[in-house]
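In: missing the sequence, but the structure's below:
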């Protein structure tokens, strides 16, 4: 593969959608050209939050054969795989942790391909390019977060440090209906969920599930209010701009499931999901009025309903949240890999990650003991 070259793009507009998506993203909406372009065109990434596009593009005889969504980061915000402690330790030792190189989808804790190529040799070249850019630029580190397990194994084989975390996913065991899913739960959990749904749906309005052409610009105006409320409370300032939602209205309506609670025609709460080839991904929720259990209904139960009706294998409900366990979402491993330039610092991080992996595995095993599913 002597003719293989890897270059860095400061904007995804420097490559066509056909070239990027043609490398194969496995049907993951977040690594699609249209999603990443919406982030850039809307100003959701860039100087305002320290995510500077630095995408890697591999070419063989001038034909694009691999890509990696990469960003130069000047902080560790919006990543969900936290390395703040590493940054503090390195800076206490007199080093500069930032900027660093990050292969990720901004603000999106969803597993998906990061070394997007059909040939493992091209994936290896993208890994090598990340390490070389890090070394040549004097960066402290390079990180590939929420990558696939296969990518994590590939990275570990060439010296990247593997890290595991955990999320809660609902898995579709061939259910024909929501009641079919409930039948798989213990009696107490089944009754609790039914009570929660009854109370949530008695808020005095209707719940609408919208996708594609059913979504109108006014729906995004309502959802922006919800997103601002949640973003302000969680992060201090919402990561996404208002223009981002206009962008995905134009390019990604068919990839979206928008769940809204309306009373007298006015939306009071909503949940935004993205559709993948085999999964529904819950991303954002918000409200302008607190209604008991409405969050669970819009984010978790409506997502399960939709996934069953459309034959999706799972629902991924985002980062954190042990309360998801009682609602049928089970703990699952997620993966990332890390390249640390300094040998001494790399050894220290490697030792930390070994202890952390043991702790995460123990936690997943313990959480599994609290599964809501029947033991028989």
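Out: Received the coordinates, thanks. All of these numbers come straight from a predicted model, not from anything done at the bench.
In: going forward, measure contacts between C-alpha atoms and count neighbours the same way
Out: Will do.
In: Residues contacting stretch 272-289, please?
Out: Residues from elsewhere that reach stretch 272-289 (Cα atoms under 8 Å, 6 or more residues apart in numbering): 26-29, 108, 110, 223, 225-230, 255-259, 268-271, 295, 299, 303, 307, 311-318.
In: The residue nearest to residue 44 when sequence neighbours are not counted: what secondary structure?
Out: With sequence-adjacent residues excluded and distances taken as Cα to Cα, 6 or more residues apart in numbering, residue 44 is closest to residue 240, at 4.9 Å. Secondary structure assignment for residue 240 (DSSP: H, G, I helix; E, B strand; the rest coil): coil.
In: need the contact list for residue 165.
Out: 81, 333, 334, 335, 357, 360.
In: now the one helix or strand it maps to, how far from the chain's geometric center?
Out: Counting by DSSP states H and E, the element that carries residue 165 is strand 161-171. Distance, stretch centre to chain centre, for strand 161-171: 11 Å (Cα atoms, centre = their mean, to the nearest Å).
In: before we move on, back to that, of the contacts of residue 165, which belong to helices?
Out: Residues of these located in helices (DSSP state H): 357, 360.
In: Distance-wise, check the residue nearest to residue 44 relative to residue 55.
Out: Here residue 240 is placed at a distance of 20 Å from residue 55 (Cα to Cα, to the nearest Å).
In: all helices for the stretch 151-300 of the chain, in order.
Out: With helices called from DSSP state H, counting those that start in this stretch, the stretch 151-300 of the chain shows them at 178-183, 187-201, 217-235, 242-251, 294-296.
In: hang on, the earlier thing: need the contacts of residue 165 in CSV (columns: neighbour count and distance to residue 198).
Out: Compiled in CSV, the contacts of residue 165 are given as follows (neighbours: other Cα atoms under 10 Å; distance: Cα to Cα, whole Å):
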residue, neighbour count, distance to residue 198
81, 20, 36
333, 17, 32
334, 21, 33
335, 22, 37
357, 15, 40
360, 16, 35
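In: try this one next to it:
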């Protein structure tokens, strides 16, 4: 479905070049090489293979309220020079930016909130590019994509467009266009060129270092066995145990566990040893399991499941061992996923994550803007407090 076609001005004195924007109702409708040319260097979760796994498994499908509506931009030669992962949603389940208050308010005034358009990677709260530009893409590609999104909303009466976890470049792009932004505090570990884990702990305050070493020693003394299974060797039994632990943890927290057996198996097949399942075992029982993925210099802590009472195992597998692995592999960061102030004491530092929002109706935008002004002020104040609580010694503060 071609949505727009016409000349787009280029930088300098180069002649205008016609671009076309098309909507594709499924990642399977996009050539993998063309999509990945736009997603190159932007992390594993924007790759064609990842989106294929989440869509072909049915995880991001109509039964769960996801309808793919990706947009691609082609130049005059037919090359894909830009792309955006987009979904039409008829509900807000399995998202990471609550909007129930907006839904209630808009529908109470007689509006229809759904369907809405979201630009994100489903089930994956990882900051990254959302407007994917091929190297050397014409300067007008990003504007063509955002303009096509707004046209879609206007033409079909979509209440709103929501961009989850954009990187700083895209966040600035949307803000400049008048979109609203909201923030949250997440945490990541940053490699300051450590030679090994001991060098990393030496950079911490004495109190934090003592607690960390005590926690690791308790795991050793408990006899917990930890084993890593690279994606190429993950079997069906491994995935079944992982999902059982994931379901156990989510049930205790009163949350829905959406991941499926088919999805995880597809991920393992597509990403091989860039994916790892890590298991903690004691007394013949598996008490914890973690899925991590590596790509473009970052180790991503994605999904953790555990039996009740496995807190120290959680710290060991999700934080200490991922830091060890990142140091050994020369990775720049460990992304720990959503929230968690307890991560600060384990050497992970706060960062701001964002979402950007566009609304069709001026009154709704005004009401949301007023609420976000207050909410964002609280988040920024909390962020400043977390920055002041750095676990590192002052002279090597990161």
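Out: Right, received. Where do you want to start? None of the values given here were measured: they were computed from a predicted structure.
In: these two touch, right, the residue nearest to residue 44 of the first structure and residue 41?
Out: No. Applying Cα atoms under 8 Å as the test, residue 240 of the first structure and residue 41 come out as separate, 11.3 Å apart.
In: These two - which one has more neighbours?
Out: residue 240 (20 against 16; other Cα atoms under 10 Å).
In: can you tell me how far the residue opposite the more buried one in the second structure once aligned sits from residue 17 of the second structure?
Out: With the correspondence set by TM-score structural alignment, residue 240 of the first structure lines up against residue 259 in the second structure. The gap separating residue 259 of the second structure from residue 17 of the second structure is 43 Å, by Cα to Cα.
In: Equivalent analysis for residue 221 of the second structure, please.
Out: Going from residue 221 of the second structure to residue 17 of the second structure by Cα to Cα gives 67 Å.
In: Compare the two (neighbour count), which wins?
Out: Taking other Cα under 10 Å, residue 221 of the second structure and residue 17 do not tie; residue 17 has more neighbours (14 against 8).
In: Need the counterpart of residue 35 of the first structure in the second structure.
Out: Matched to the second structure by TM-score structural alignment, residue 35 of the first structure sits across from residue 50.
In: these two touch, right, that match and residue 44?
Out: Yes. Assessed by Cα under 8 Å, residue 50 of the second structure is found in contact with residue 44 at 7.1 Å.
In: residue closest to the middle of the second structure?
Out: residue 126 (1.8 Å; Cα atoms, centre = their mean).
In: give me the element that residue is part of.
Out: Using DSSP H and E, residue 126 of the second structure sits within no helix or strand.
In: so it makes contact with residue 165?
Out: Yes. Between residue 126 of the second structure and residue 165 a contact is recorded at 6.3 Å, counting by Cα under 8 Å.
In: what's the counterpart of residue 323 of the first structure in the second structure?
Out: Mapped onto the second structure by TM-score structural alignment, residue 323 of the first structure lines up with residue 342.
In: ok, now residue 91 of the first structure?
Out: Match for residue 91 of the first structure (TM-score structural alignment): residue 107.
In: same thing with residue 140 of the first structure?
Out: Match for residue 140 of the first structure (TM-score structural alignment): residue 159.
In: what do we get in the first structure for residue 197 of the second structure?
Out: Alignment note (TM-score structural alignment): residue 197 of the second structure maps to residue 178 of the first structure.
In: Just the strands from the stretch 51-200 of the first structure, written as ranges.
Out: Ranges of strands within the stretch 51-200 of the first structure are 51-53, 55-60, 63-68, 70-73, 100-103, 116-117, 141-147, 161-171, based on DSSP state E, counting those that start in this stretch.
In: do the same with the stretch 251-376 of the first structure
Out: Taking DSSP E, counting those that start in this stretch, the strands of the stretch 251-376 of the first structure run over residues 256-263, 266-275, 279-287, 314-316, 330-340.
In: For residue 343 of the first structure, what is the corresponding residue in the second structure?
Out: Residue 343 of the first structure maps onto residue 362 in the second structure, by TM-score structural alignment.
In: how much space between its match and residue 160 of the second structure?
Out: Taken as Cα to Cα, the span from residue 362 of the second structure to residue 160 of the second structure is 11 Å.
In: between the two, which one's more packed in?
Out: Neighbours per residue (other Cα under 10 Å) separate residue 362 of the second structure from residue 160, with residue 160 holding more: 21 against 10.
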